[in-house]
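here are the coordinates; sequence isn't available:
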């Protein structure tokens, strides 16, 4: 599958510190010095049945910061992302609106690409759809069968969580909490015939009116978790550096992905698991089911500067839960305008401390709000009052432009 066009990103002027990131599995920070030729990152992608809302955008901008922080620290990055281009929500939406499910997926995936380009998110090196990955899924299920971790319920195949000795170590959730969350996030704990209510669907046998593909298990289609596990394993291998996504993927999705690979390969799925917070609107988590969505494309169509949208996302720490408001957006419109006024002056307050501070902030668990505050201070110092000759930096604008673009993804 085709990704989106990469923006031109300048090379950082100085090397950033090693990246430290909060790991969900351990509950604390880990230093992410890559153990291979490149830092390896997998970020779970969209199910393309609706446009990109701010919850999506916040997650992808967050992991774009990680990509950039690694690059600023001098590392190459291998970034992989999936598209769940066949799944129940997509099929249900296509039926509801009377459109072919393939056409719906293609349309919304293309809209997502244009949103990511507008927000200057670096594209994945491998952008992989579920449909094109079905041979990989089949191969992984066969490995799980060899490990004795698969059983049949009617014509469907399930993964036995009991086969994974480390099940629960990624999320740290109690069994009681897992059982509460599982049905809310695509699980079927009450299905008769399951060995454990938490066992996850691997292969859904063909149903009337649904798409299906041939397999050694009979015609059908992949489960959600095994799709990402198979794609990550193929394109990144085991024990890659970071599995990323929204905090609503901690369980069951990332727990199950880890379990599938750990049982099949006998090696950890990832070194660290990182999760972005949820974005609310009108007092509730932004979600398609509630309909309380603010779309990137709608703001762009209203001529809102995409850099102001990105700055709004960056003004909240990626792990925090927060609420989108017009006031917040407009404050960042003003912030970007101030920065542009300061940059237009050419000379300004010394830039070197800002560069060092921005890179250090991002290396410390992607602290974008701290980085933005440093640029705010520089802009106010540059715009406010007459410059003092012996403290003015004649190259300040060029230097600040460069770090804004390379580290924060803000092209001004």
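Arrived safely. Values in this document were obtained by computation on a predicted structure and should not be read as measured data.

contacts and neighbour counts: CA atoms only from here.
Noted.

ok, residues contacting stretch 62-70?
16, 18-19, 39, 43, 76-77, 79, 121-122, 244, 276, 314, 318, 359, 362-363, 366, 406-409 (C-alpha atoms under 8 Å, 6 or more residues apart in numbering).

can we see that at 6 Å?
The contact list for stretch 62-70 (C-alpha atoms under 6 Å, 6 or more residues apart in numbering) reads 121, 318, 407.

ok, the second one touching residue 275?
No: counting by C-alpha atoms under 6 Å, residue 318 sits too far from residue 275 to count as a contact (8.0 Å).

Specify which residue of the two has the higher count of neighbours.
Taking other C-alpha atoms under 10 Å, residue 318 and residue 275 do not tie; residue 318 has more neighbours (26 against 23).

and the more buried one, how far is that from residue 245?
Distance of residue 318 to residue 245, given as C-alpha to C-alpha, to the nearest Å: 11 Å.

How are the strands of the stretch 151-300 of the chain distributed by residue range?
In the stretch 151-300 of the chain, the strands defined using DSSP state E, counting those that start in this stretch lie at 156-159, 200-205, 220-222, 240-246, 270-276, 279-281, 284-285.

so which of those comes closest to residue 110?
Closest of those to residue 110 is strand 240-246, at 20.3 Å (criterion: C-alpha to C-alpha).

what packs against the closest one?
Applying 3 or more C-alpha pairs under 6 Å, 6 or more residues apart in numbering; DSSP states H and E, we find strand 240-246 packed against strand 38-43, strand 270-276.

Out of those, flag the one nearest residue 372.
Closest approach to residue 372 among the helices and strands packed on strand 240-246 (C-alpha to C-alpha): strand 270-276, 18.4 Å.

which other residues reach that closest one?
By C-alpha under 6 Å, 6+ apart, the residues outside strand 270-276 that reach it are 23-24, 59, 239-247, 318-319.

rewinding a little: just send the strands of the stretch 151-300 of the chain back as JSON lines, with distance to residue 109 too.
Listed next are the strands of the stretch 151-300 of the chain as JSON lines, based on distance: least, C-alpha to C-alpha, whole Å:
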{"stretch": "strand 156-159", "distance to residue 109": "28"}
{"stretch": "strand 200-205", "distance to residue 109": "24"}
{"stretch": "strand 220-222", "distance to residue 109": "19"}
{"stretch": "strand 240-246", "distance to residue 109": "18"}
{"stretch": "strand 270-276", "distance to residue 109": "21"}
{"stretch": "strand 279-281", "distance to residue 109": "21"}
{"stretch": "strand 284-285", "distance to residue 109": "23"}
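
Quick one, which of the ones you listed gets closest to residue 53.
Smallest distance to residue 53 across the strands of the stretch 151-300 of the chain (C-alpha to C-alpha): 9.6 Å, for strand 279-281.

Mind giving me the packing neighbours of that closest one?
strand 322-323.

let's bring in a second model and compare:
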């Protein structure tokens, strides 16, 4: 059996992965808060853990892996969006949850085995909170229930911080009802305009109508679906503190001796053209923005896989163009490959070495150059690329777009000499109006058929 090695954030070293039960390998990954479209950074953990899910299924068998990724559908951002729009919270979260699923399917992610929504597990959260109060790890104050961080001696072990350091360096809500500034909310009161449920019972009496804090959601859902002790917990490294730190504290205190998750995996963040993605810099965009601009989901996935998950990922237009060319070439090479072979062991061993996706892509380039097409296709299947589900984008327009690329290239070359770009602008306008994304740079011109491309219009005008 292939030996999988993963970098465990908890121990700060790469370890051989040994599941608690090889018949049921269990993984929990923190999912989105569904108040809007998923931005490009949200896609990175989805793709990273999708690859791990595929590897685990390959090694242990599809029926022996359980993958859980939640939806946070009760949150102050969602409440604010409802207040702004006048729409109901349920209507908003139903829409945004489907948006997320559609966009992640477009980048080739398999759906997890369970996708629990926080609002469906409120009773389980209340029960866990009541247990924490009874054991002295939580306390009620002014309609809130808070976790007492000093009651858990290992608090801070995951992120490597002491409580004093956290207080000094973190922006925490210093509320008068907190015993310690780092104590975090398990339950908070709701007003008449905010979603609410009957709260935990304290001293024989309900604390009142309210809603759960963010951290307790994942602990309750993980416990219900995976048990008190499971194999892998993952997410972006921005969740390490405080979210994952708080999950560990409340889960281990709620279920003493359980250990919660054995392996913690965290992916690094995403940049755009070398800078942090932000609306103020004008480089913030969603997955749907890229898809609507004609960037295929398979290209997004390929670019993500080109960088190791523990390194910052820099999205650039150049990388997207190179990915598009590579995928087009590989699809042309494997279009008639119908026979199958097992995934080459060198590919499995490379991927199993802490998800070295970049290393696998390098091997695939070698397979393509050496004519090892069966091995190329088998490796692609493992990574979730060159699939039928993601296919079709490179052929939409095919020869027709190639002819337009040549025509636009000639026009631009001429314009560079004459300094008259009117013909270039005219051709770009035709292509854009027909639903084609036009990318022009020093390296050349790339045309990508968008979802609404009008090929008949282009054919008539060529």
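Done, it's in. All figures in this text were calculated on a predicted structure; none of them were measured in a lab.

could the helices and strands packed on strand 240-246 of the first structure go into CSV alongside distance to residue 173 of the first structure?
Output for those, formatted as CSV (distance: least, C-alpha to C-alpha, whole Å):
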stretch, distance to residue 173 of the first structure
strand 38-43, 21
strand 270-276, 14
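
Out of those, flag the one nearest residue 376 of the first structure.
Of all those, strand 270-276 sits nearest to residue 376 of the first structure, with 24.2 Å by C-alpha to C-alpha.

so where is that closest one in the second structure?
The aligned range for strand 270-276 of the first structure in the second structure is 261-267, by TM-score structural alignment.

and what of stretch 330-338 of the first structure?
Counting by TM-score structural alignment, stretch 330-338 of the first structure sits on residues 321-329 of the second structure.

How many neighbouring residues does the nearest residue to residue 195 of the first structure once chain neighbours are set aside have?
With sequence-adjacent residues excluded and distances taken as C-alpha to C-alpha, 6 or more residues apart in numbering, residue 195 of the first structure is closest to residue 160, at 7.4 Å. Residues contacting residue 160 of the first structure under the criterion other C-alpha under 10 Å number 23.

ok, now residue 237 of the first structure?
Residue 237 of the first structure: 16 surrounding residues under other C-alpha under 10 Å.

Near the aligned partner of residue 286 of the first structure in the second structure, how many other residues are there?
In the second structure, the residue matched to residue 286 of the first structure (TM-score structural alignment) is residue 277. Neighbours of residue 277 of the second structure under the rule other C-alpha under 10 Å: 21.

Translate the residue nearest to residue 195 of the first structure into the numbering of the second structure.
Under the alignment by TM-score structural alignment, residue 160 of the first structure pairs with residue 148 in the second structure.

And residue 355 of the first structure, by the same measure?
Residue 355 of the first structure maps onto residue 344 in the second structure, by TM-score structural alignment.

Grab the nearest non-local neighbour of its match.
Excluding its sequence neighbours, the residue lying closest to residue 344 of the second structure (C-alpha to C-alpha, 6+ apart) is residue 375, at 6.5 Å.

And that neighbour, how close does it get to residue 325 of the second structure?
Taken as C-alpha to C-alpha, the span from residue 375 of the second structure to residue 325 of the second structure is 20 Å.

If you count surrounding residues, which of the two has more?
Neighbours per residue (other C-alpha under 10 Å) separate residue 375 of the second structure from residue 325, with residue 375 holding more: 20 against 15.

mean shift between the host helix or strand of that one and the first structure?
Element membership for residue 375 of the second structure, per DSSP states H and E: helix 373-383. Aligned to the first structure and superposed, helix 373-383 of the second structure gives a mean residue distance of 2.7 Å (mean C-alpha distance after the TM-score superposition for the first structure).

Can you find the partner of residue 206 of the first structure in the second structure?
Aligned counterpart of residue 206 of the first structure in the second structure: residue 190 (TM-score structural alignment).

Hmm, residue 207 and its match touching each other?
No: using C-alpha under 6 Å, residue 190 of the second structure makes no contact with residue 207, being 11.3 Å away.

out of the two, which sits in the busier spot?
Taking neighbours as other C-alpha under 10 Å, residue 190 of the second structure and residue 207 compare with residue 207 leading, 21 against 16.

how about that one, what's its partner in the first structure?
Checking TM-score structural alignment: residue 207 of the second structure goes with residue 217.

Next: residue 309 of the second structure.
Aligning on TM-score structural alignment places residue 309 of the second structure opposite residue 318 in the first structure.

for residue 107 of the second structure, what are its contacts?
Contacts for residue 107 of the second structure (C-alpha under 6 Å, 6+ apart) come out as 297, 298, 301.

if you set the cut-off to 10 Å instead, what comes out?
43, 46-47, 287, 291, 296-302, 384-385, 389-390 (C-alpha atoms under 10 Å, 6 or more residues apart in numbering).

Report the contact partners of the nearest residue to it once chain neighbours are set aside.
Excluding the flanking residues, the one nearest residue 107 of the second structure by C-alpha to C-alpha, 6+ apart is residue 297, at 4.2 Å. Applying C-alpha under 10 Å, 6+ apart, one finds that residue 297 of the second structure lies in contact with 103-108, 287-288, 290-291, 385, 390-391, 393.

Quick check: which of the strands of the stretch 151-300 of the first structure is nearest to residue 176 of the first structure?
Nearest to residue 176 of the first structure, of all these, is strand 200-205, at 16.4 Å by C-alpha to C-alpha.

before we move on, the earlier item: these two touch, right, the match of residue 207 of the second structure and residue 150?
No: assessed by C-alpha atoms under 10 Å, residue 217 of the first structure is found out of contact with residue 150, at 11.3 Å.

overlap in contacts of these two?
Common neighbours of residue 217 of the first structure and residue 150 are listed as 141, 142, 157 (criterion: C-alpha under 10 Å, 6+ apart).

Include neighbour count when you put the residues you listed into a markdown table, please.
Output for these, formatted as a markdown table (neighbours: other C-alpha atoms under 10 Å):
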| residue | neighbour count |
| --- | --- |
| 141 | 25 |
| 142 | 17 |
| 157 | 21 |
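
would you turn the residues you listed into CSV with distance to residue 261 of the first structure?
CSV is the format used below for those (distance: C-alpha to C-alpha, whole Å):
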residue, distance to residue 261 of the first structure
141, 10
142, 12
157, 16
